[in-house]
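Student: no sequence for this one, just the structure:
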């Protein structure tokens, strides 16, 4: 990606070096399997404790400037920090324009960088949790070490693959702002595990589609894509398909336990948003996902 001297978002809250505390997030709702629950941390989604326990809610969204809360971050990660801030800025530009054209106001989320662990409104976040969006405080949480895990453990290298992760999480914020997450939470109450999982798959696929919309609109606003970038994004979407992760974890695939969609589904919805550039084409709740 050619981000060059593009602006950095002011909505990055840097907690690296501040340490953590509290208890790990508990994951409710059985039936997926212990090994796969561990891999849920690598799925790029809304914090699993929120989705599985039906939590969430709204909190005031204030712009938090980049700040250090004690300790010193790893200087070697400065490039990654700047990259995240620049990508976040592009998501703000895209969604602000989309909301404005629809007669609405986009309220950008804060993105929290942390190392090791930190508190969130959804519970205690730790490195193994992976990137997630917390509706309770309207923040995205990211440990930069996850980018290394993407390359080494998921075989999903590349700067655009990393940008896709951020754009997917911002997609959940869009869903939260327009009321999709609250609607789905209400629908999931009283549903069985299979039906509840199926609804969550649709949530994740829509976030993938929104990530594609972001890529399309960003390229229109300011050409940043380089040769091979789209392939990196597609590879990343495929790498985090439920079927692939389950097969890697235990050698078998259990479709009824999917919570994020298969590799084919995730790639298809990312492509759909990328090609259309229109969030109205991202209604994953109609027809087959």
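Tutor: Ah, there it is. From a predicted model like this one, the values you see are computed outputs, not experimental measurements.
Student: CA atoms for contacts and neighbours, from now on please.
Tutor: OK.
Student: gap between the spatially most central residue of the chain and residue 264?
Tutor: By C-alpha atoms, centre = their mean, the mean C-alpha position of the chain lies nearest to residue 169, the distance being 2.4 Å. The spacing between residue 169 and residue 264, counted by C-alpha to C-alpha, to the nearest Å, is 20 Å.
Student: swap in residue 82?
Tutor: As judged by C-alpha to C-alpha, residue 82 and residue 264 stand 32 Å apart.
Student: Looking at the two, which is more packed in?
Tutor: residue 82 (17 against 14; other C-alpha atoms under 10 Å).
Student: tell me what the host helix or strand of residue 78 is packed against?
Tutor: Residue 78 belongs to helix 78-101 when assigned by DSSP states H and E. Applying 3 or more C-alpha pairs under 8 Å, 6 or more residues apart in numbering; DSSP states H and E, one finds that helix 78-101 makes contact with helix 159-178, helix 193-221.
Student: tell me the contacts of residue 232?
Tutor: By C-alpha atoms under 8 Å, 6 or more residues apart in numbering, the residues touching residue 232 are 156-161.
Student: ok, now with 7 Å
Tutor: Counting by C-alpha atoms under 7 Å, 6 or more residues apart in numbering, residue 232 touches 158, 160-161.
Student: next one: residue 266
Tutor: Residue 266 is in contact with 205, 208, 237-238, 241, counting by C-alpha under 7 Å, 6+ apart.
Student: Against residue 287, how distant is it?
Tutor: Distance, residue 266 to residue 287, using C-alpha to C-alpha: 16 Å.
Student: same check, this time on residue 45
Tutor: Residue 45 is 22 Å from residue 287, by C-alpha to C-alpha.
Student: Next: residue 242.
Tutor: 20 Å.
Student: the more surrounded of these two?
Tutor: residue 242 (28 against 6).
Student: burial count for the nearest residue to that one once chain neighbours are set aside?
Tutor: Nearest-residue entry for residue 242: residue 262, 5.0 Å, with adjacent residues in sequence omitted and distances by C-alpha to C-alpha, 6 or more residues apart in numbering. Using other C-alpha under 10 Å, residue 262 has 22 other residues around it.
Student: repeat for residue 285
Tutor: Per other C-alpha under 10 Å, the neighbour tally for residue 285 reads 14.
Student: Give the closest residue to it in space, chain neighbours not counted.
Tutor: residue 202 (6.0 Å).
Student: wouldn't the one you found be in contact with residue 283 here?
Tutor: No - between residue 202 and residue 283 there is no contact under C-alpha atoms under 7 Å: 8.7 Å.
Student: next, the one to line up against it:
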């Protein structure tokens, strides 16, 4: 899935690329859910177009529902935001993607931090990470799992990394991913990993491990599977489902 983004056309090409990427994620994860009889996991889609803003129903640490600008240095999944999914159906639980923020990735700016290697897959893995949070949310809905039994602390973020890498492994199998894209992620990790390695998203090393498990399984000898990620970062799922 090549975006055709070259910097000069970023703000027109990025929405098209993000839509194509979300279509692919819907198809990949939808196939897995369908195979297991779990329904349709497709989230709502909020693409915050250049120069606009979106008020999320999710609250920040002060209990405020903020307005998210198109250049907000973040992307996220909100379990209570309602938006159309890829088929236009109103869906509770949405992936929120600021378009100008993703356009900046092609200019070497990843969430406000300079990156020497950027491109399609850098953007894709960020979106796939947020979609990973959606996958966990849909699984919790399907089995009525309470919040206290969801993955806790940085395991929530590492699980999303691992699930994003599960999707990437399918792209690799389809010859849509190669060594250059793996290098993009390796370069991205020090930027998005927590300093100190104790809280939040996990350290660069921890995130690298999560992405590797998702790609190649825990023994690095096969295509990673969602069960590998669940066993490592959400083992409670098997006892509460």
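Tutor: Right, received. Where do you want to start? Keep in mind it's a predicted model, so treat the numbers as computed, not measured.
Student: returning to that earlier point: residues in structure 2 matched by the helix holding residue 78 of structure 1, start to end?
Tutor: Counting by TM-score structural alignment, helix 78-101 of structure 1 pairs with residues 12-35 of structure 2.
Student: do stretch 13-24 of structure 1 as well
Tutor: Using TM-score structural alignment, stretch 13-24 of structure 1 pairs with nothing in structure 2.
Student: what about residue 39 of structure 2, which helix or strand?
Tutor: Per DSSP H and E, there is no helix or strand for residue 39 of structure 2.
Student: need the contact list for the residue nearest to it when sequence neighbours are not counted.
Tutor: Of all residues not flanking residue 39 of structure 2 in the chain, residue 33 sits nearest, at 6.0 Å (C-alpha to C-alpha, 6+ apart). If a contact means C-alpha under 7 Å, 6+ apart, then residue 33 of structure 2 has 39-41 as its contacts.
Student: quick one: which of those has the most company?
Tutor: residue 41 (25 neighbours).
Student: Look up how far residue 34 of structure 2 lies from that residue.
Tutor: According to C-alpha to C-alpha, residue 41 of structure 2 and residue 34 of structure 2 sit 9 Å apart.
Student: Could you do residue 141 of structure 2 as well?
Tutor: With distances taken as C-alpha to C-alpha, residue 141 of structure 2 is found 15 Å from residue 34 of structure 2.
Student: what does residue 151 of structure 2 give?
Tutor: Plainly put, residue 151 of structure 2 is 23 Å away from residue 34 of structure 2 if you go by C-alpha to C-alpha.
Student: Check residue 83 of structure 2 too.
Tutor: 22 Å.
Student: out of those two, which sits in the more crowded spot?
Tutor: residue 83 (19 against 12).
Student: Surely the more buried one forms part of a strand?
Tutor: Yes - counting by DSSP: H, G, I helix; E, B strand; the rest coil, one finds residue 83 of structure 2 located in a strand.
Student: Would you mind finding the match for residue 111 of structure 1 in structure 2?
Tutor: Counting by TM-score structural alignment, residue 111 of structure 1 corresponds to residue 45 in structure 2.
Student: Give the burial count for that match, as a bare number.
Tutor: 25.
Student: Can you verify it is assigned to a strand?
Tutor: Yes - under three-state DSSP, residue 45 of structure 2 sits within a strand.
Student: close enough to count as contact, it and residue 81?
Tutor: No - assessed by C-alpha under 7 Å, residue 45 of structure 2 is found out of contact with residue 81, at 9.4 Å.
Student: any residues in contact with both of these two?
Tutor: Common neighbours of residue 45 of structure 2 and residue 81 (C-alpha under 7 Å, 6+ apart) are residue 94.
Student: show me what contacts residue 56 of structure 2?
Tutor: With contact taken as C-alpha under 7 Å, 6+ apart, residue 56 of structure 2 is in contact with 65-67, 81.
Student: Filter those residues down to the buried ones.
Tutor: By neighbour count, with 16 or more other C-alpha atoms under 10 Å, the contacts of residue 56 of structure 2 hold residue 81 as buried.
Student: Setting aside sequence neighbours, what's the nearest residue to residue 43 of structure 2?
Tutor: Using C-alpha to C-alpha, 6+ apart, the closest residue to residue 43 of structure 2 is residue 94 (5.0 Å).
Student: I figured the residue nearest to the centre of structure 1 hits residue 132, correct?
Tutor: Yes - here residue 169 of structure 1 reaches residue 132: they are 6.4 Å apart, a contact under C-alpha under 7 Å.
Student: Which among the contacts of residue 232 of structure 1 count as buried?
Tutor: 158, 160-161.
Student: Show me where the stretch 1-150 of structure 1 has its helices.
Tutor: Applying DSSP state H, counting those that start in this stretch to the stretch 1-150 of structure 1 gives helices spanning 34-39, 48-53, 78-101, 145-152.
Student: ok so, going back, out of residue 202 and residue 283 of structure 1, which sits in the more crowded spot?
Tutor: Neighbour count, other C-alpha under 10 Å: between residue 202 of structure 1 and residue 283, residue 202 has more, with 22 against 16.
Student: what about that one, distance to residue 242 of structure 1?
Tutor: Going from residue 202 of structure 1 to residue 242 of structure 1 by C-alpha to C-alpha gives 13 Å.
Student: go on, residue 229 of structure 1?
Tutor: Separation of residue 229 of structure 1 from residue 242 of structure 1 (C-alpha to C-alpha): 23 Å.
Student: Ok, which of the helices and strands packed on helix 78-101 of structure 1 comes nearest residue 185 of structure 1?
Tutor: Residue 185 of structure 1 lies closest to helix 193-221 among these, at 9.1 Å (C-alpha to C-alpha).
Student: Give me the mean distance between the helix or strand that comes right after the closest one and structure 2.
Tutor: Downstream of helix 193-221 of structure 1, the first helix or strand assigned by DSSP H and E is helix 229-239. By mean C-alpha distance after the TM-score superposition for structure 1, the fitted helix 229-239 of structure 1 averages 2.1 Å away from its aligned residues in structure 2.
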